[in-house]
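Peer 1: output the structure for:
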Amino acid sequence: MKTPKTNPIDTPSVYVCAGLVSGAGALLLNVLPVLFGAFAERFGLGEQQLGNLAMAMNLGFGAFGLASLLWIHRLSWRVISALSSALVAGAIMFVLRDPSYEALLAIMALAGAGTGALYALAMTIFGDSSQPERAFGFKLGIETVPGAFLLIVLPVAVAPVWGFDGMLITIAIAMVVMGILPLPWVPRRSERRLEVSGTAVRIASTESRIIVWLSLVASLVFLTGIMSVWAFLELMGKKTGLASDTIGMVLALGFLINAGGGFIASAIGLKVGRFMPVAVIILAELLGLVALAQFSSLVTYVAGVICFLFSIGFVLAYTFGVMAEFDLSGELVALGALCLSLGAAFGPAIGGVLIEAFGYSSVLWFSGVCSVAVLAIYGAAVMRAQLTFQRIRVSGTVVMSGL
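Peer 2: Coordinates of the predicted model:
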């Protein structure tokens, strides 16, 4: 009797090391408030110039996330991670030379390209898992921890002692530590893609692609709604009279709560199905938005932020998970990086327009509508997945993981 082959992705060492690679891909986005605050002070940049830098970084991130479809399965995963991490670290270190604003735009675009490649790579690695919901839950949890750590350490411990240069060097070192040092424990290529290509009978490609694209759209809509509020959480707190240091501590706590959401999704997996956990957490997120709309004290602000941020890693674990399971080519899952980029670009822009025109409550309504839409889109994807598995069971042609 043959022993079932263990998926090389589903091991603790790969989860941790590939999670660190994913953390490297998300690092600049996670520390952006601190980094841009330092840029503003060092180079005398205004809000519009900082916004342009963020746009340049997101464009680079999204462009390389999309371009990864061309080479993500043609090059060694270890080579991709090493080169991308070196690109980001080199771009960050080049800022130490006090470049012009135009050069800084190009630098941020290059740094965004490197992080986009890293994030697309991590999406592909975890997409190879035989238990994608659990894998993506762990990924989304662990990738948040380094960013939360640096958000606290950079302004409190690094900047007061080593200044602006020390902050940049710390970020560059973090990129090397997360994107290069763990590579001996990261697979060189996809095993799942080879197995799928050799399978004689598979799910109809049209049906699988519909499920994948529904999941991608759900992820994009969710991220757009989330980012439309995330960008203005500090201003919402200040508007009600909370101190900046208090808000900073709340947001740092919320960042860690976000990581906890991913880890909890990883622990739950498919034990209670795909749809019910997402529905419950989106309901909690909506309650958080209500609390943020009506808060008049620190307690309600904290409750709103925690409910709101907890949902991010949890919901994305499931939308990315169903996408990965039905991405038979193993290629489209990398587009999760593009979803993150577009959500980070469009969400704050839409939020800013709504706030200026109708006030802060309007952006909370927008985020809530996005979440309800996500539940409908994701529900359609899950329903199609269930029908697909039912047809498979009847025909007995292929066996995949259950719902």
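Peer 1: for the rest of this, base every contact and every neighbour count on C-alpha atoms.
Peer 2: Fine.
Peer 1: the longest helix along the chain: which residues count as buried?
Peer 2: In terms of residue count, the longest helix belonging to the chain (DSSP state H) is helix 360-395. In terms of neighbour count (16 or more other CA atoms under 10 Å), helix 360-395 has its buried residues at 360-372, 374-375, 377-382, 384-385, 388-389, 392.
Peer 1: likewise for stretch 92-99?
Peer 2: Ile92, Met93, Val95.
Peer 1: now swap in stretch 157-168 and tell me
Peer 2: Using 16+ other CA under 10 Å as the test for burial, stretch 157-168 gives Val158, Ala159, Phe164, Gly166, Met167, Leu168.
Peer 1: out of these, name the ones that lie in helices.
Peer 2: Counting by DSSP H, the buried residues of stretch 157-168 place Ala159, Phe164, Gly166, Met167, Leu168 in helices.
Peer 1: please provide the structure for the following sequence as well, for comparison with the first:
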Amino acid sequence: MSNRFGLKGNIALMVSHCAGMLDLVALPLWIGVLVATYQFDPQQAGGLVTLFLIGAVLASVTLAPKFKQLKRRAVASLGFLLSGICFLTASQISDFIPLAFLHFGAGVCASAALSMAHGTLARSVNPHRLFAIAGFSLGVMGLLFMGATPNIIQAVGGTSLFLIFGAIMMVGSLACALAFPALSFNESTQGQQAPNANATIPKSVWYGIVGISLMAVTQAMTFSFMERVGNDRGFSADSITLVLVALAVINIVAAALAGILETKISAKWVLIIGPVLQIIFANIMMNASSFPFYAVSAAFFVSLMLFTHTFVFGLLARLDTSGRAMAATPAMLMIGAAVGPILGGTLVKLVGYHGIGLATIVFGCISLYCLTRVFARQDIATKPKLAL
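Peer 2: Purely as a prediction, here's the structure:
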């Protein structure tokens, strides 16, 4: 069934989304700090972030099938709290092995919380619109994060990044403890059918899951090394920071447009164009020696994923009557994202940055095929009627 969460409940979901999706905005600084401050090579730095994302995938896959039975508020608030403790502890450690365990633990805990938030969000009256608002909130947080964090790191040192991560997780924990919304599974609203928890997930939904996961591979693999490739091409730190701030602003606009255009444009075209543009921008970013080309491709890169995933989330939320697939949203994103940083680091180490560009072509083409297969069912409306 559909649920209305009220202002406090919606705010808790927005804060949860921002905390749980921290990697989406922080990847380049995260990798940059691990390389520049901790002196890890690109493969090791990518491996640490990958461990965070592997932990996230395992938590999401484990908890999503049990979403209905769990105490969602308790899992969300405790998950963010423990993730915050892991990051705060990481700020005091410089050895690879302890950092590896802490990254993995932080990923498990943050994703457990995020799975509760996404599963709840998918049961709102209008999942597409609420997910777009969540993306807008993440864009605002990203703007604040990118505007302040590089200066803090420069002034205090790279370890401050993990202190900031820990603080964000603690805020998420507090918001969930105070206002995480309750769900009703037994009633129907405005003639809508209650979700059948035992229904089989349609094949078209599985295609969508694979497609968005592969977009996440390209996203993480490329974005993780955005700051490093700019630095190695000789672009100044101030210029790269300016690009990151512009990226955050564009993300806000993209998330807002995804909500506004829900009933105005075809979801099918969004799912086709998204992977294609992702391939183009990734290759420009990884191969450009000119700053303007690098800056434009980097500034718009993340917004492609935000915009496309909003339409994918809304579409799959309507197709998956069991409700289980959307609770696994973190796994959809992070099972792909988990591969990205270490794969990108390995390609950079062995081949160079252009290797990432070539890999994005392979993943992007497979993703495009899978996302078009979502529409193999003839009963899918590509321009859904807005739920009120």
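Peer 1: ok, back up a step: centre of the chain to the longest helix of structure 1, how far?
Peer 2: 19 Å (CA atoms, centre = their mean, to the nearest Å).
Peer 1: what about Met332 of structure 2, distance to Leu27 of structure 2?
Peer 2: Distance, Met332 of structure 2 to Leu27 of structure 2, by CA to CA, to the nearest Å: 18 Å.
Peer 1: ok, now Trp269 of structure 2?
Peer 2: Trp269 of structure 2 sits 28 Å away from Leu27 of structure 2, going by CA to CA.
Peer 1: and Ala381 of structure 2, by the same measure?
Peer 2: As judged by CA to CA, Ala381 of structure 2 and Leu27 of structure 2 stand 35 Å apart.
Peer 1: also Arg73 of structure 2?
Peer 2: Noted for Arg73 of structure 2: a distance of 28 Å to Leu27 of structure 2, by CA to CA.
Peer 1: helix, strand, or coil at the spatially most central residue of structure 1?
Peer 2: Centroid-nearest residue in structure 1: Leu340, 5.8 Å away (criterion: CA atoms, centre = their mean). Under DSSP: H, G, I helix; E, B strand; the rest coil, the three-state class of Leu340 of structure 1 is helix.
Peer 1: distance of it from Phe263 of structure 1?
Peer 2: To Phe263 of structure 1, Leu340 of structure 1 is 19 Å away according to CA to CA.
Peer 1: just Val369 of structure 1 next, same as before
Peer 2: For Val369 of structure 1 relative to Phe263 of structure 1 (CA to CA), the value is 26 Å.
Peer 1: translate Pro146 of structure 1 into the numbering of structure 2.
Peer 2: Taking TM-score structural alignment, the alignment pairs Pro146 of structure 1 with Met141 from structure 2.
Peer 1: tell me how far the helix or strand hosting its match lies from the chain's centre.
Peer 2: Assigned by DSSP states H and E, Met141 of structure 2 falls within helix 127-156. Helix 127-156 of structure 2 sits 12 Å away from the centroid of its parent chain (CA atoms, centre = their mean).
Peer 1: ok, stretch 121-138 of structure 2 next?
Peer 2: For stretch 121-138 of structure 2, the distance from its own C-alpha centre to the chain's C-alpha centre is 14 Å (CA atoms, centre = their mean).
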